[in-house]
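>>> below are the sequence and a predicted model for it; my questions follow.
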Amino acid sequence: MKIDLTETTSSKINQALVSARRAIGTPAIGMVLTLVIVTDEENAYDALKSAGDASREHPSRIIAVIKRLSRSPRSRRDARLDAEVRVGSDAGTGETVVLRLHGELANHAQSVVLPLLLPDAPVVVWWPEGAPAEPAKDPLGALAQRRITDAYSAERPLDELAVRAATYNPGDTDLAWTRITPWRSMLAAALDQQPAEITAATVEGESDNPSCELLAMWLADRLGVPVERTFSGGPGLTAVRLDTKDGVIVLDRADGSLATLSMEGQPDRAVALKRREPAELLAEELRRLDPDNTYESAVKFGVERLAGPSQAKTVRAAEAAAERSAEQSADNAPKAAAAKKAPAKKAASK
C-alpha cells in the first residue's frame, strides 16, 4: 500500500502510517529499530532496495531522507515537505517513509525525522554515499546509536579512511570493514586449525580499495608483525599470505567468488568467499548495536604504519624524482644566468 503526501507535515505522515496499518491489519509492534537512510535522488532506489531486503532479517521502519536543495535563493526560501508512505508488500517486512525535503527545510532534517522514530527502539543512520566528516556530530547522526558509512563510495577512499579514524566515535562503523568479515573469519579458523607463530603477512588487492587497507591494518594491529600491502587488478581483495615458522598459509581468491586455502602439510581446499551485496552487509551491521572496538582499533592503526616494498618503492620513487628535479634545476641555473646577461651585453655594445 502506498500513500503520497505533498506539502505535508510529520504529524500527517504519522496519521497516514496508522491509517495504512489499520487498512491492511499490520501491527507495528514487530519492528525492532528505525533505519534512517540519508541519500540523494540518484541513489535512493538502490539504497531502499537494500534496506528492504535487510528488513527481512530486521523488521524496521525505514526513513529515507532525500534533500532537494536548489541554488536559487527563492527556492531555498520555499520550504516544503513531500512524503511517500509504504506499508505491507511495498515495504518489505516493515514500513517505509520516503521524505523529500525542499528549500531551507533540507537543513533541518532532524526536526522532521524525530517525530517519526519508533518509540523505545534503537535508531541506525546509514549514509550510502556522501557521509559527513564526523557522523556523530551530524544532526541526524546524533539521533542514532549506530552510524554506518561507506568509504568505498568516496572519491578518495583512502583519504576517507583517514577521516573515519580521526573522527571516530563509539557507534561508528563502515561497510568497507563489513566486507572483510568472511576473510577475517576464514583466517582465524585457519590459525585455529594450525596454530603457529606468525612472522609476517601480505595483503593483495586493488590499490584504492579501503577493505584491503582495513584488513592489512587489522592483521598488523592484532598480530604485531609487519604487513606488506601489494597491489593487483582485483576484483577487491585477491589474496592474503601469512608467513609462519611452520610454513605459509595462503588464502587466494582470484575470481571474486571462490577462494583456495593452502596450508603446510594439508591439501588445498576450495572455500566460498563471494563478494556480498549491500543488503547482506547492511543486515550484518544491524545485528549489533554496541560499539565495535575491533573496528576502532583497526581503523586507528593507520595506513602509513603498514610495512612493505609497495610503500617503500613509492617513497623511493618520489625521492628519486625530487633529486632529478633538483639536479636539472642546478644544471639549468648557469644557462639561465647566461641568458639574462646576454641582453645586458648587447645593450652595452649599442
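Looks like it arrived, so ask away. This is a predicted model, so every value here is computed, not measured.
>>> use CA for all of it now, contacts and neighbours both
Will do.
>>> tell me who's in contact with Trp127.
Ile37, Val38, Thr39, Ile148, Thr149, Asp150 (CA atoms under 8 Å, 6 or more residues apart in numbering).
>>> over to Leu289?
Per CA under 8 Å, 6+ apart, neighbours of Leu289: Pro122, Gln145, Arg146, Gly171.
>>> restricted to strands, list those residues.
Secondary structure assignment by DSSP state E places Arg146 of these in strands.
>>> ok, and the most crowded of the contacts of Leu289?
The most crowded member of the contacts of Leu289, judged by other CA atoms under 10 Å, is Arg146 (27 neighbours).
>>> let me have the contacts of Leu289 in a markdown table, adding distance to Pro267 as columns.
Converted to a markdown table, the contacts of Leu289 look like this (distance: CA to CA, whole Å):
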| residue | distance to Pro267 |
| --- | --- |
| Pro122 | 47 |
| Gln145 | 45 |
| Arg146 | 42 |
| Gly171 | 41 |
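>>> what's the closest of the contacts of Leu289 to Lys274?
Arg146 (26.2 Å; CA to CA).
>>> so who does that closest one touch?
Neighbouring residues of Arg146 by CA under 8 Å, 6+ apart: Val123, Val124, Val125, Gly171, Asp172, Thr173, Leu289, Asp290, Pro291.
>>> again, 10 Å this time
35, 122-126, 135-136, 169-173, 285-286, 288-292 (CA atoms under 10 Å, 6 or more residues apart in numbering).
>>> quick one: the helices in the stretch 101-250 of the chain?
Here the stretch 101-250 of the chain has its helices, by DSSP state H, counting those that start in this stretch, at 109-113, 157-166, 175-178, 181-193, 210-223.
>>> what's in contact with the shortest one?
With CA under 10 Å, 6+ apart as the contact definition, helix 175-178 has outside contacts at 126, 128, 148-153, 157, 161, 209-215, 218, 276, 278, 280-282, 284-285, 295, 298-299.
>>> just the buried ones from these?
126, 128, 148-153, 157, 161, 209-215, 218, 278, 280-282, 284-285, 295, 298-299 (16 or more other CA atoms under 10 Å).
>>> dropping in the other structure now:
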Amino acid sequence: MIIDLPSSNTSAVNRKLVELREAGGVFALGRVLTLVVVTDDGPELERCIDAANAASREHPCRVIVLARGQRRAAPRLDAQIRVGGDAGASEVIVLRGYGALAAEDAGAGMVMPLLLPDAPVAAWWPGEAPAKPSEDAVGRLAQRRITDALSARNPTRAFEQRRKDYAPGDTDLTWTRLTHWRAQLAAALDVPPYEPVTHALVAGEPVSPSTELVAGWLASRLGIKVKRSPSETANGLSLVRLSRRSGNVELARPDGKTARLVQPGQPERLIALARRQVSDCLAEELRRLDPDEVYEEALAGVSQVTRGRTPVKV
C-alpha cells in the first residue's frame, strides 16, 4: 500500500503512521533499526528503495528515504508512506524536499522526528556522499555510515576521501564486495603447506576502489610487499596472486563472473564469484553496527602498496 502526502510535514507523516498502525495492526513491532537513505530524486530512487526493501527482509527496519528534489523550487515537502507488499519487511517513508528543504543540512531535521525510539540508526548514501560522513548532519545521527565510492561521479577521488576522512562507524560497499574474495583467499592459505606469503600481486581496472582495498588488506594483514597493477580486463578486481616458496596461490576472475583458483599440488578449481548485488552488500553491512577495524586497517594499508604500470594478463 502506498499513501501520498503532498505538501506535507513530519507531524502529518507521524499522524498517518499512527492511523495506519491503529487500523492495520502494530506493523512497527520487531523493527531492529532505522535505515536512512540519502539520495537525489530521480531514476535511481526506486532502485535504492528496492535494495533497502530486500535488505530489510534480513533486518526488519524503518526505511526513511531523503530524496532531494529541485533546489530552485519553492520550499515544499512531499511525503509518501509505503507499507505491506510495497515495503518488503519494513515500512518505507519517502521524503521529497524541494527548495531549502533539498539542502544537505535540512535532512537531519526531517529525519529526527521519524526515527524509531531506542533503535540504532544506519545511514546510506547510494551515490554521492559527503566528504566526511561522520560530520554530516545525517551522519551524526547514525552509528553506521555506509557509502559507495564506486557509484560516485569520480570514484578515485571519493575513495581517497574515504581513506583521508575515515571515522569509526564508516564503511563502504567497495569493501563489502570483497567479502567472498577475502574468504576464498583466507581458505586457500588455511591448508598445507602453511608457508608464509613472501609477496603479492593484485590486478584490476585502473579505476577500481575494491582492487585498491584488497591490496591494502593484504599489505596490512600479511605485512608483505604488495604490487597493484592494471589488468587487461574491464571487470573490476581481476587477479590476486600470492607467492610462496612452493608456488603461487592464484585467484583470477577474467570475465567478472567465474574465478579460477590455482594452488600448488591441487587441481584447478572454478568458483562462482560474480559481482555482488547492492542489496546483498547492504544487508551484510547492517549485520554489524560497531566499527570495522579490518576495513580501517585496509584503508591504511593502501599507502604501503607499490604501483605497476604494465597491464597484467588474467
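Looks like it arrived, so ask away. This is a predicted model, so every value here is computed, not measured.
>>> can you tell me which of the contacts of Arg146 of the first structure are classed as buried?
Buried subset of these (neighbour count, 16+ other CA under 10 Å): 35, 122-126, 135-136, 169, 171-173, 285-286, 289.
>>> ok, Thr39 of the first structure touching Ala106?
No. The criterion here is CA atoms under 10 Å, and Thr39 of the first structure misses it with Ala106 at 12.0 Å.
>>> got any residues that touch both of these two?
Val65, Ile66, Lys67.
>>> could you dump the residues you listed to JSON lines with secondary structure and neighbour count?
Supplementary listing: those in JSON lines, determined by DSSP: H, G, I helix; E, B strand; the rest coil; neighbours: other CA atoms under 10 Å:
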{"residue": "Val65", "secondary structure": "strand", "neighbour count": "25"}
{"residue": "Ile66", "secondary structure": "strand", "neighbour count": "23"}
{"residue": "Lys67", "secondary structure": "strand", "neighbour count": "21"}
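>>> looking at those residues, which is nearest Leu116 of the first structure?
Val65 (11.8 Å).
>>> list the contacts of that closest one.
36-41, 44, 83, 97-101, 106, 109-110, 112-113, 140.
>>> from Leu101 of the second structure, how far off is the equivalent of it over in the second structure?
Aligned counterpart of Val65 of the first structure in the second structure: Leu66 (TM-score structural alignment). From Leu66 of the second structure across to Leu101 of the second structure, the span is 10 Å (CA to CA, to the nearest Å).
>>> need the overlap of contacts for the two.
In contact with both Leu66 of the second structure and Leu101: Leu95, Gly107, Met110, using CA under 10 Å, 6+ apart.
>>> my guess is Ala254 of the first structure contacts Gly236, does it?
Yes. Using CA under 10 Å, Ala254 of the first structure makes contact with Gly236 at a distance of 9.4 Å.
>>> who's more crowded, these two?
Set Ala254 of the first structure next to Gly236 and count neighbours by other CA under 10 Å: Gly236 wins out with 22 against 18.
>>> and the more buried one, how far is that from Gly205 of the first structure?
From Gly236 of the first structure to Gly205 of the first structure the distance is 6 Å (CA to CA).
>>> repeat for Leu114 of the first structure
Counting by CA to CA, the gap from Leu114 of the first structure to Gly205 of the first structure is 42 Å.
>>> what do you get for Ala326 of the first structure?
Counting by CA to CA, the gap from Ala326 of the first structure to Gly205 of the first structure is 35 Å.
>>> the more surrounded of those two?
Gly205 (24 against 12).
>>> so what's the more buried one up against?
By CA under 10 Å, 6+ apart, the neighbours of Gly205 of the first structure are 211-213, 229-240, 253-254.
>>> how about it, what's its match in the second structure?
Looks like Gly205 of the first structure aligns to Gly204 there (TM-score structural alignment).
>>> same check, this time on Asn169 of the first structure
In the second structure, Asn169 of the first structure lands on Ala167 (TM-score structural alignment).
>>> excluding residues flanking it in the chain, which one is nearest its match?
Among residues not flanking Ala167 of the second structure along the chain, Ser134 sits closest, at 6.5 Å (CA to CA, 6 or more residues apart in numbering).
>>> what separates that neighbour from Ala52 of the second structure, distance-wise?
From Ser134 of the second structure across to Ala52 of the second structure, the span is 21 Å (CA to CA).
>>> burial measure for the closest residue to Asp246 of the first structure other than its chain neighbours, as a count.
The shortest distance from Asp246 of the first structure to any non-neighbouring residue, by CA to CA, 6+ apart, is to Ala196 (6.5 Å). For Ala196 of the first structure, the count of nearby residues is 14 (other CA under 10 Å).
>>> also Ala337 of the first structure?
Here the count is done by other CA under 10 Å, and Ala337 of the first structure has 10 residues near it.
>>> so what corresponds to it in the second structure?
Aligned partner of Ala337 of the first structure by TM-score structural alignment: none.
>>> before we move on, which element is Ala337 of the first structure in?
Following DSSP states H and E, one finds Ala337 of the first structure within helix 309-349.
>>> surely the residue nearest to Asp246 of the first structure is in contact with Ala188?
No. Checked against CA under 10 Å, the pair Ala196 of the first structure and Ala188 is beyond contact range at 11.8 Å.
>>> aligned partner of Val124 of the first structure in the second structure?
By TM-score structural alignment, Val124 of the first structure lines up with Ala122.
>>> who touches the residue nearest to Ala167 of the second structure in this structure?
With CA under 10 Å, 6+ apart, Ser134 of the second structure has these contacts: Arg140, Leu141, Ala142, Gln143, Arg144, Arg145, Asp165, Tyr166, Ala167, Pro168, Gly169, Asp170.
>>> show me what contacts the nearest residue to Thr202 of the first structure once chain neighbours are set aside?
Leaving out its chain neighbours, the residue that sits closest to Thr202 of the first structure by CA to CA, 6+ apart is Glu228, at 4.6 Å. Counting by CA under 10 Å, 6+ apart, Glu228 of the first structure touches 200-204, 216-217, 220, 240-241, 306-311.
>>> which residues does the residue nearest the centre of the first structure contact?
For the first structure, the residue nearest the mean C-alpha position is Asp150 (1.6 Å; CA atoms, centre = their mean). Counting by CA under 10 Å, 6+ apart, Asp150 of the first structure touches 126-131, 157, 160-161, 164, 173-178, 210.
>>> which residue lines up with it in the second structure?
Using TM-score structural alignment, Asp150 of the first structure pairs with Asp148 in the second structure.
>>> got a list of contacts for stretch 309-327 of the first structure?
By CA under 10 Å, 6+ apart, stretch 309-327 of the first structure touches 228-231, 303-305, 328-333.
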